[in-house]
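Undergrad: have a look at this prediction, sequence included:
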Amino acid sequence: MGHRCCAHRACHEVYFLSAVVSAGWICAGFAAICCFGLAIALIRTRRRVRQCEARLQELDRQPAVISHEIRTPLSLVRGAAELLAEETPGPLTPAQEMFVSTISDNTQLVIDMAENMLAISRLETGALPSHQELVDIRAVVSSCAREVRRILGTPIFVESSGGMIPIVTDETQVRQLVWNLVNNAARHAGADASVTVSVRAGDAGGCTISVMDRGSGMTDQDVDALFTPFSTGSTRRPGSGLGMMVVKRIAESLGGRVLVDTEVGSGTAIMVQLPEHVGREEE
């Protein structure tokens, strides 16, 4: 009887061990399957992340590609229009002069739009190149004013009395800011109006660039829409509005700010205050 009980107990122990081993194998197999599944999911996730990163890089490059593709042919069109305006091929009739002027003016508008779209894209993604150096603001302003005067023919007067005003900033960004500022004023000044540009040193360093036109001025609605592209104010204003948005974005990225002083019927003055050093905000 004792032997039979021992044998029975031994059988139960064998069955128990077999069950434990089987359960262990099942758990191990399940764990292996789970680990394998997780590994596959991780590989697929990483692959998807790489695809998304590549797509984002492609999207970041698209504004530059589009801008280049737009600017290149339009620059050729503008160059041809300038040659016609200079009567290089021969004299033009008054009607032909008007057509050539329209071609040149609208071509420049689209080129500016392409430049500004690229700048906005880079500013929003933080990809706008920045190179800090000592910049003579008076020289930059005078250069931009001459170029806008040459292209548009608008009387632009630069108050350049005084010495050099050096600030440490990004010259390329400042040039784009000033170009848009003067270009905007010249286009909105009106047919018989003029634009005055001045630069003065700040009391605590830095400088203030002022551009004043003697046009029709702006309403409160116009001022609210000034830095919003493709918006419609109370009056019809040429262009997309991207230029002033770029002015504001660049000024802020350089640690400065933009102020507007306008009166309906008297004209508009837009002032950009820039710090002596990039990243040092104006008080």
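TA: Cool, got the structure. Numbers count the residues shown, from 1 in each chain.

Undergrad: can we go C-alpha only for contacts and neighbour counts from here?
TA: Noted.

Undergrad: number of nearby residues for Asp222?
TA: The number of residues packed near Asp222 is 17, by other C-alpha atoms under 10 Å.

Undergrad: which strand or helix spans it?
TA: helix 220-225 (DSSP states H and E).

Undergrad: got the buried residues for that helix?
TA: By neighbour count with 16 or more other C-alpha atoms under 10 Å, helix 220-225 contains the buried residues Asp222, Val223, Ala225.

Undergrad: helix or strand: which one has Phe16?
TA: helix 2-85.

Undergrad: I'd like to know which elements that helix is packed against.
TA: Counting contacts by 3 or more C-alpha pairs under 8 Å, 6 or more residues apart in numbering; DSSP states H and E, helix 2-85 packs against helix 94-125.

Undergrad: and the angle from the helix it packs on to helix 2-85?
TA: Inter-element angle recorded for helix 94-125 and helix 2-85: 150 degrees (by axes from the mean of the first three to the mean of the last three C-alpha atoms, to 10 degrees).

Undergrad: check it against this one:
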Amino acid sequence: MVSIAVNIGQLTGSATQWGAGVVQKVMSLAAGMLALAVSACASPDVVPNTLLASGQPAQLAIEAPIGLPEGKVLQLETRLRDQLAQNGAAVAARSDDLALYRVQGVCSAAPEGGNTQIACVWDLVDQAGERAYRLVTEETARGGRGDPWAAIDGAVLTRVAQAAATGIVAWLPARGGLLAANPGPVISFGGRRFFVSRVSGAPGDGNSTLARAMVRALKAEGETVVASAAGAYQVRARVTVGRPRGGNQSIAIKWQLFDPSGQSLGNVDQKNRITAGALDKNWGQNADNSAKAAARGIIQLAPPR
């Protein structure tokens, strides 16, 4: 199961800013995997728009993964490029080169049982801008007290790249050169619909206000929202509010997405600190801020249209 951490910002006036940290895709998880507010930096070498010797585009162009600290972005991008090439894929020299598919990744690291787990969602986007394939990889690193990214070293990033490359190459219809003229059908999940089933645990009017805000946010992203769970992807949320301390209190929202059969597809997690009691009555704009930031992550967790 994928869990996407959404970074939360500061209080502005009376409304809490729920920033879309690890979930803005440029996707985009990452979305849009998932849209991240992290700017992607492309590799600075080589001449752009390189073609293969045959004059045809490469199979893959690697975009800088998002969600990682700046110092680890290029490390993972380089390792993924190398692993794909070692597995026989034709990889463009730069992210803006001509290619049949663009590889976009969004990663998140979080402590788990005394260790650190890094989860990445990888999308292959075709030349029409449609997502053709999605792969989720998860790796565990030892330790991780404090900043979870401190436990993600080069060896862990190599494992992440190896897992991603193996899955991507296994999906490609042909290896070692260009794709076949007819790469085969792409699985379609046409008619994708969402149903916001329930929000629980929120103080004040949060349960109903957050649910309505998520409906508006999904519609604003161009998604179809229905009034029945039948055949729809279900969105649920659980709000947890901590005890007041020093005039403030913590608040966390776990948004969950389930497929039409009831299987969990992943979470979008939001955390923040607010003035104690600030949401005990009316959520107002806070509900919309939270839903807008989470909606892109929810969309990324769902299969492509």
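TA: Nice, I can see it. The structure displayed is predicted, hence computed values, not measured ones.

Undergrad: TM between them?
TA: Once superposed, the chains reach a TM-score of 0.24 (TM-score structural alignment, normalised by the length of structure 1), with 119 aligned residues with a C-alpha RMSD of 6.4 Å.

Undergrad: hmm, back to that, from the buried residues of helix 220-225 of structure 1, which is closest to Leu181 of structure 1?
TA: The shortest approach to Leu181 of structure 1 among these belongs to Val223, at 14.6 Å (C-alpha to C-alpha).

Undergrad: check contacts around the closest one.
TA: Val260 (C-alpha atoms under 8 Å, 6 or more residues apart in numbering).

Undergrad: how much space separates it from Thr107 of structure 1?
TA: 27 Å (C-alpha to C-alpha, to the nearest Å).

Undergrad: which residues does Glu171 of structure 1 contact?
TA: The contact partners of Glu171 of structure 1, by C-alpha under 8 Å, 6+ apart, come to His131, Gln132, Glu133, Val135, Val140.

Undergrad: in ChimeraX, how would I select just the buried ones from the residues you listed?
TA: To isolate the buried ones among the contacts of Glu171 of structure 1 in ChimeraX, judged by 16+ other C-alpha under 10 Å, type:
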select :135,140
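
Undergrad: adding secondary structure, write the contacts of Glu171 of structure 1 out as CSV.
TA: Listed next are the contacts of Glu171 of structure 1 as CSV, based on DSSP: H, G, I helix; E, B strand; the rest coil:
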residue, secondary structure
His131, coil
Gln132, strand
Glu133, strand
Val135, strand
Val140, helix
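
Undergrad: got TSV for the contacts of Glu171 of structure 1, with distance to Cys34 of structure 1 too?
TA: Below are the contacts of Glu171 of structure 1 laid out as TSV (distance: C-alpha to C-alpha, whole Å):
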residue	distance to Cys34 of structure 1
His131	52
Gln132	54
Glu133	58
Val135	63
Val140	65
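
Undergrad: looking at the contacts of Glu171 of structure 1, which is nearest Gln173 of structure 1?
TA: Of all these, His131 has the smallest distance to Gln173 of structure 1: 9.1 Å, by C-alpha to C-alpha.

Undergrad: does Val77 of structure 1 really touch Thr107, like I thought?
TA: Yes: the pair Val77 of structure 1 / Thr107 is scored as a contact, 7.3 Å apart, by C-alpha atoms under 8 Å.

Undergrad: more neighbours, those two?
TA: Neighbours per residue (other C-alpha under 10 Å) separate Val77 of structure 1 from Thr107, with Thr107 holding more: 21 against 16.

Undergrad: got the contact list for that one?
TA: Per C-alpha under 8 Å, 6+ apart, neighbours of Thr107 of structure 1: Leu74, Ser75, Val77, Arg78.

Undergrad: of these, grab the buried ones for PyMOL.
TA: Restricted to buried positions by 16+ other C-alpha under 10 Å, the PyMOL selection for the contacts of Thr107 of structure 1 reads:
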select buried, resi 74+77+78
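
Undergrad: Throw the contacts of Thr107 of structure 1 into CSV and include distance to Gln96 of structure 1, thanks.
TA: Formatted as CSV, those follow (distance: C-alpha to C-alpha, whole Å):
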residue, distance to Gln96 of structure 1
Leu74, 20
Ser75, 20
Val77, 16
Arg78, 15
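
Undergrad: out of the contacts of Thr107 of structure 1, who's nearest Asp213 of structure 1?
TA: Once C-alpha to C-alpha is applied, the member of the contacts of Thr107 of structure 1 that ends up nearest Asp213 of structure 1 is Arg78, at 26.1 Å.

Undergrad: which residue sits closest to that closest one, ignoring its sequence neighbours?
TA: Nearest residue to Arg78 of structure 1 in three dimensions, chain neighbours excluded: Ser104, at 5.4 Å (C-alpha to C-alpha, 6 or more residues apart in numbering).

Undergrad: what's the burial count for that neighbour?
TA: 23.

Undergrad: Arg216 of structure 2 in helix, strand or coil?
TA: Under three-state DSSP, Arg216 of structure 2 falls in the helix class.

Undergrad: what ranges do the strands span in the stretch 101-250 of structure 2?
TA: Assigned strands in the stretch 101-250 of structure 2, in chain order: 115-126, 131-141, 193-200, 224-225, 233-241, 248-258 (criterion: DSSP state E, counting those that start in this stretch).

Undergrad: what packs against the shortest one?
TA: Read that as strand 224-225 of structure 2. strand 193-200, helix 206-220.

Undergrad: swap in the last one?
TA: For strand 248-258 of structure 2, the elements it packs on are strand 233-241, strand 264-275, helix 285-301, judged by 3+ C-alpha pairs under 8 Å, 6+ apart.

Undergrad: quick one: closest of these to Ala99 of structure 2.
TA: Smallest distance to Ala99 of structure 2 across these (C-alpha to C-alpha): 22.6 Å, for helix 285-301.

Undergrad: what's the angle between the closest one and strand 193-200?
TA: 130 degrees.

Undergrad: the inter-axis angle of helix 285-301 of structure 2 versus strand 131-141?
TA: Using the same axes, to 10 degrees: helix 285-301 of structure 2 against strand 131-141 is 100 degrees.

Undergrad: which elements pack onto helix 285-301 of structure 2?
TA: Looks like helix 285-301 of structure 2 contacts strand 2-6, strand 15-16, helix 206-220, strand 248-258, strand 264-275 (3+ C-alpha pairs under 8 Å, 6+ apart).
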